[in-house]
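S.K.: Mind looking at a prediction? Sequence and model below.
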Amino acid sequence: MAKRPNRGGAPLDPAGPCPCGTGQPYASCCGRLHRGEAEAATAEALMRSRFSAFAVGDTAYLLRSWHPSTRPARLRLDPGQRWTRLDILDTERGGLFDSTGTVAFRAHYRQAGRPGTLTEHSRFTRDDGRWTYLDALPD
């Protein structure tokens, strides 16, 4: 399997650790979701896979995993921003038997050599057994 470039331009080894932070290899963790071989089982799993999609620059997956009612027509990622770590702060619902859920997280990145963080409380919904990102809750 070929290495994929991430947003920072460095290659991502599919056998290396997944950017989402589970410690599993990317190919068998979020890579399966990005390739369409599996669906996220929970809202948190979708959140992790979306973070990894930002980290590897997979805009097609980000758009596919976005709810149609809030999905933008196009998505352009900043090539100078490299997503480095994800911390899950809290989850509410979003389990195997839920149809909605929220995930609070802190995503770490580097831009122009400087560290930064994005903190968000995201809403997810499950329709026909498939989780999608809906939007961010206001602060």
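M.R.: Ah, there it is.

S.K.: Please count neighbours and contacts with C-alpha atoms only from this point.
M.R.: Fine.

S.K.: Between the two ends of stretch 20-28, how far is it?
M.R.: One end of stretch 20-28 sits 12 Å from the other (Cα to Cα, to the nearest Å).

S.K.: gap between it and the chain center?
M.R.: In this view, stretch 20-28 has its centroid 12 Å away from the chain centroid, taken as Cα atoms, centre = their mean, to the nearest Å.

S.K.: quick one: R32 is in a helix?
M.R.: Yes: applying DSSP: H, G, I helix; E, B strand; the rest coil, one finds R32 inside a helix.

S.K.: In this structure it contacts A38, no?
M.R.: Yes: using Cα atoms under 8 Å, R32 makes contact with A38 at a distance of 5.7 Å.

S.K.: Mind checking which of those two has more residues around it?
M.R.: A side-by-side neighbour count of R32 and A38, using other Cα atoms under 10 Å, places R32 first with 15 against 12.

S.K.: ok now do that one, which residues does it touch?
M.R.: Each residue near R32 by Cα atoms under 8 Å, 6 or more residues apart in numbering is listed here: A38.

S.K.: Where does the residue most central in space within the chain fall, secondary structure wise?
M.R.: Among the residues of the chain, the one closest to the centroid is R50, at 1.4 Å (Cα atoms, centre = their mean). For R50, the enclosing helix or strand under DSSP states H and E is helix 43-56.

S.K.: Alongside the first one, take a look at this:
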Amino acid sequence: MPPAPPCPCSSGLRYRQCCAPYHRGEAEPPDAEALMRSRYSAFALKEAAYLWKTLHPEHPDRARPEAEVVRELRAFAQSHQYPGLVVMDRRPADAHGVAQVLFFAKVFEKGKDRSFVERSDFRHDGTGWRYVSGVPRLPRELAGPPEALTLATFPA
């Protein structure tokens, strides 16, 4: 039997032990970082319904028809490749319930590098952690290597 594939989120774990239980609805990610990693994996594996499910009710796309958003997410996921993820920093929920994760998502579209760094905000909705919003930056907009950033040094 071939070995189980590694998880696309770059955790070092096998997919079945990492993001698969979240994608299958068997568990909720325990924190904002796990949710963010599971969303990256969902893009890599074209799990558009999971991406919709993990949007916080405050996310602007939640005001749009679900079928339309899922269709757009699926099309985006299918047109890109996701070779890896680096989580540089994280901050647990603050007094307002907002947790943050800073990550470098490696993304390619038809051989063109579309990678970006993002500071993402997450909030628990009573069921699980959900993606609220993000501030993306392209590597060329940064003063140094993306992997060297922290939440404190991320350009606002």
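M.R.: Sure thing, it's come through. In this text the structure is predicted, and so the values were computed from the model without any measurement.

S.K.: Could you find the counterpart of the residue nearest to the centre of the first structure in the second structure?
M.R.: Structural alignment places R50 of the first structure opposite R39 in the second structure (criterion: TM-score structural alignment).

S.K.: how near is the closest residue to T125 of the first structure other than its chain neighbours to C20 of the first structure?
M.R.: Nearest residue to T125 of the first structure, sequence neighbours excluded (Cα to Cα, 6 or more residues apart in numbering): T100, at 4.4 Å. Between T100 of the first structure and C20 of the first structure the distance is 21 Å, computed by Cα to Cα.

S.K.: Those two - which one has more neighbours?
M.R.: Between T100 of the first structure and C20, counting by other Cα under 10 Å, C20 is the more crowded of the two (26 against 20).

S.K.: Map that one across to the second structure for me.
M.R.: In the second structure, the residue matched to C20 of the first structure (TM-score structural alignment) is C9.

S.K.: Surely its match touches F43?
M.R.: No: with contact defined as Cα under 8 Å, C9 of the second structure does not count as touching F43 (9.9 Å).

S.K.: Run a quick neighbour tally on Q17 of the second structure.
M.R.: Other residues lying near Q17 of the second structure total 12 when counted by other Cα under 10 Å.

S.K.: cool, G128 of the second structure as well?
M.R.: G128 of the second structure, neighbours per other Cα under 10 Å, totals 16.

S.K.: Nearest residue to it in space, ignoring adjacent ones along the chain?
M.R.: The shortest distance from G128 of the second structure to any non-neighbouring residue, by Cα to Cα, 6+ apart, is to E28 (5.8 Å).

S.K.: burial of K112 of the second structure, as a residue count?
M.R.: There are 10 residues near K112 of the second structure, going by other Cα under 10 Å.

S.K.: circling back: which residue range of the second structure does the helix or strand following the helix holding R50 of the first structure align onto?
M.R.: Per DSSP H and E, the first helix or strand lying C-terminal to helix 43-56 of the first structure is helix 59-64. Helix 59-64 of the first structure lines up with residues 48-53 of the second structure when matched by TM-score structural alignment.

S.K.: And for stretch 106-125 of the first structure?
M.R.: Using TM-score structural alignment, stretch 106-125 of the first structure pairs with 104-123 in the second structure.

S.K.: where's the residue nearest to the centre of the first structure relative to G94 of the first structure, distance?
M.R.: Using Cα to Cα, R50 of the first structure is found at 15 Å from G94 of the first structure.

S.K.: Checking W83 of the first structure next. Helix, strand or coil?
M.R.: strand.
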